[in-house]
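Colleague: Could you work out the structure for the sequence below:
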Amino acid sequence: MASRAAGTYPPVPEPLAHPVVDTHTHLDICTGARLPLGAGEPEPEVRPAEDEEFPSLDFFFDTAQSAGVERIVQIGCDLPAARWTTELVTQQSVQGRTWMLGGAALHPNEAPRLAERGRLDDALTEIESLVASNDRMRVVGETGLDYFRTGEDGVAEQQRSFRAHIEIAKRTGKALQIHDREAHADVLRILREEGAPEVTIFHCYSGDEAMARECADAGYYMSFAGNLTFKNADELRRAAAAAPLDRLLTETDAPFLTPHPHRGKPGGPYLTAVTARMLAEVRGMSEEDLCAAVWKNAETALGSWA
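Modeller: Alright, predicted model coming up:
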């Protein structure tokens, strides 16, 4: 095993009292098979040192199983990653490893770049083909709006892409998984205007308690990641406490958003266990009861892994 796996990554937590699902992870980035969005260099926390290598897929599978994270949803959020994801979940299924489902979409930051090159419509067509033709691809996502990295000149194309993904999810009968960064009001407005798919999930939920109640009223799922554990995340923890139990999901967004006290290091699906324990603490529940609930929610939202 590469020294990066043994040294750079946080230790594997004690196994959970009940298994959980990482409903959003990027194994293409974790394993170095794909770089993060765009043609630039990976972000610092996912770049190996000069004398280290990216861990293998088996490293992430084995550590997840050891921590009680028995199911994973792999997300590809540009076209190359979407193709890689489709091939991976198919391969795993053929090999009898039913621990993984997949999802694909064009990340909101990708939409303006594609539109500028006149390729957005063709890319959306390919995304629909990938998710429609494969039963292991259960998610259209992550799509949505990101006003943090994209300036005003990219908003219109982000919104057009988001609306198109909503329609793809409804046509294919797949779950919609939303990326929402500094765009809460517009995301909720567009969902109302377009009519949300039957299963709508806010990946890495980042809203406040009031928004959590609005999402709950609309029947949306809220998936919490490692930022729930951050010291400055009191408002997020209040939202997690307010959300209905049957609307909660867990995830990592690995290799990003590694939970406290390992913030700044690369993460893997196994760290869902840390977030699940924090979620149980926030809600005043036993670890076993919380994990059993989010396990059931994931299957209700995404269907059987078998």
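Colleague: Every contact and neighbour count from this point should use C-alpha atoms.
Modeller: OK.
Colleague: Need the residues that contact the helix ranked longest in the chain.
Modeller: As assigned by DSSP state H, the longest helix anywhere in the chain is helix 155-172. Residues from elsewhere that reach helix 155-172 (Cα atoms under 8 Å, 6 or more residues apart in numbering): 105-106, 108-109, 111-112, 115, 120, 124, 128, 131-132, 139-141, 143-147, 175-176, 190-191, 194, 196-198.
Colleague: show me where the protein has strands.
Modeller: Secondary structure of the chain (DSSP state E): strands at 20-25, 69-76, 100-104, 137-146, 175-181, 200-202, 221-224, 248-250.
Colleague: And the third one, what does it pack against?
Modeller: Using 3 or more Cα pairs under 8 Å, 6 or more residues apart in numbering; DSSP states H and E as the contact criterion, the secondary-structure elements in contact with strand 100-104 are strand 69-76, helix 79-94, helix 120-132, strand 137-146.
Colleague: Here is the second sequence; please produce its structure so I can put it next to the first one:
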Amino acid sequence: ALDDALAEIEALAALGHVKAVGETGLDYFRTGPEGMAAQERSFRAHIEIAKRQGKALVIHDRDAHADVLRVLREEGAPERTVFHCYSGDADMARECAAAGYYMSFAGTVTFKNAAPLREALAVAPLELVLVETDAPYLTPAPYRGRPNAPYLIPLTVRAMAAVRGIDEDAMATALAANTARAFNY
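Modeller: Below is the predicted model:
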């Protein structure tokens, strides 16, 4: 079934209005060794599809940072690679930045216990930073626990601007330009 699914993804990725392949990647939360191997095979195939079709690659990475980065190095990442709902630390942000990967931050950056995530945002080059809702989850504070939605993006942007020490308009302007570059608008 995976081969049939990948063929369909390739066909869809060839469409002009499709901007990215993904969300794809590795998720080791509650995943055994057999599942990890299947995910890696799928992830590698998605990387190749994104490269063949000239599309951005949107990565899901949960509890698998080292392996996601390893697979990207081994396969050669697409020109435009986005870490959806970035969850790494500052060291990983430096590694992503060196490779030119975009890092997209969600409401988690507002959580009190997310100091490592804010440290990652602080060291990520502004031109590689994106924002997202990851709706319906990861709602920014003070609405954590309620369903997330795009109307709450300003709370995340405000927190991101504070971490970066810039005003909200400057952050929003950078995020808009980065999004256009990342998704080839």
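Colleague: Could you quantify their similarity as a TM-score?
Modeller: After superposition, the two chains reach a TM-score (TM-score structural alignment, normalised by the length of structure 2) of 0.98; 185 aligned residues with a Cα RMSD of 0.8 Å.
Colleague: Would you agree Ala149 of structure 2 is in contact with Pro140?
Modeller: No: here Ala149 of structure 2 does not reach Pro140: they are 9.9 Å apart, not a contact under Cα atoms under 8 Å.
Colleague: So between those two, which is more surrounded?
Modeller: Neighbour totals were compared for Ala149 of structure 2 and Pro140, and Pro140 leads with 25 against 16 (other Cα atoms under 10 Å).
Colleague: Tell me who's in contact with the residue lying closest to that one once chain neighbours are set aside.
Modeller: Closest residue to Pro140 of structure 2 apart from its sequence neighbours, by Cα to Cα, 6 or more residues apart in numbering: Gly107 at 4.0 Å. By Cα under 8 Å, 6+ apart, the residues touching Gly107 of structure 2 are Glu132, Thr133, Asp134, Leu138, Thr139, Pro140, Ala141, Ile153, Leu155, Thr156.
Colleague: Most neighbours among the residues you listed, which one is it?
Modeller: Result: Thr139 is most packed of those (other Cα under 10 Å), 27 neighbours.
Colleague: Counterpart of that one over in structure 1?
Modeller: Alignment note (TM-score structural alignment): Thr139 of structure 2 maps to Thr258 of structure 1.
Colleague: Pull the contacting residues for its match.
Modeller: Neighbours of Thr258 of structure 1 in contact, by Cα under 8 Å, 6+ apart: Gly226, Asn227, Thr252, Gly264, Lys265, Pro266, Gly267, Leu271.
Colleague: again, only using 6 Å
Modeller: Gly226, Gly267 (Cα atoms under 6 Å, 6 or more residues apart in numbering).
Colleague: Output the strands of structure 1 as JSON lines; include the columns mean neighbour count and distance to Ala239 of structure 1.
Modeller: Formatted as JSON lines, these follow (neighbours: other Cα atoms under 10 Å; distance: least, Cα to Cα, whole Å):
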{"stretch": "strand 20-25", "mean neighbour count": "30", "distance to Ala239 of structure 1": "19"}
{"stretch": "strand 69-76", "mean neighbour count": "27", "distance to Ala239 of structure 1": "23"}
{"stretch": "strand 100-104", "mean neighbour count": "28", "distance to Ala239 of structure 1": "26"}
{"stretch": "strand 137-146", "mean neighbour count": "28", "distance to Ala239 of structure 1": "20"}
{"stretch": "strand 175-181", "mean neighbour count": "26", "distance to Ala239 of structure 1": "15"}
{"stretch": "strand 200-202", "mean neighbour count": "25", "distance to Ala239 of structure 1": "13"}
{"stretch": "strand 221-224", "mean neighbour count": "27", "distance to Ala239 of structure 1": "10"}
{"stretch": "strand 248-250", "mean neighbour count": "28", "distance to Ala239 of structure 1": "11"}
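Colleague: Kindly reformat those strands as CSV containing distance to Gln92 of structure 1.
Modeller: Conversion of those to CSV gives the following (distance: least, Cα to Cα, whole Å):
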stretch, distance to Gln92 of structure 1
strand 20-25, 16
strand 69-76, 12
strand 100-104, 7
strand 137-146, 12
strand 175-181, 21
strand 200-202, 24
strand 221-224, 24
strand 248-250, 22
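Colleague: nearest to Trp295 of structure 1, of those strands?
Modeller: strand 20-25 (5.1 Å; Cα to Cα).
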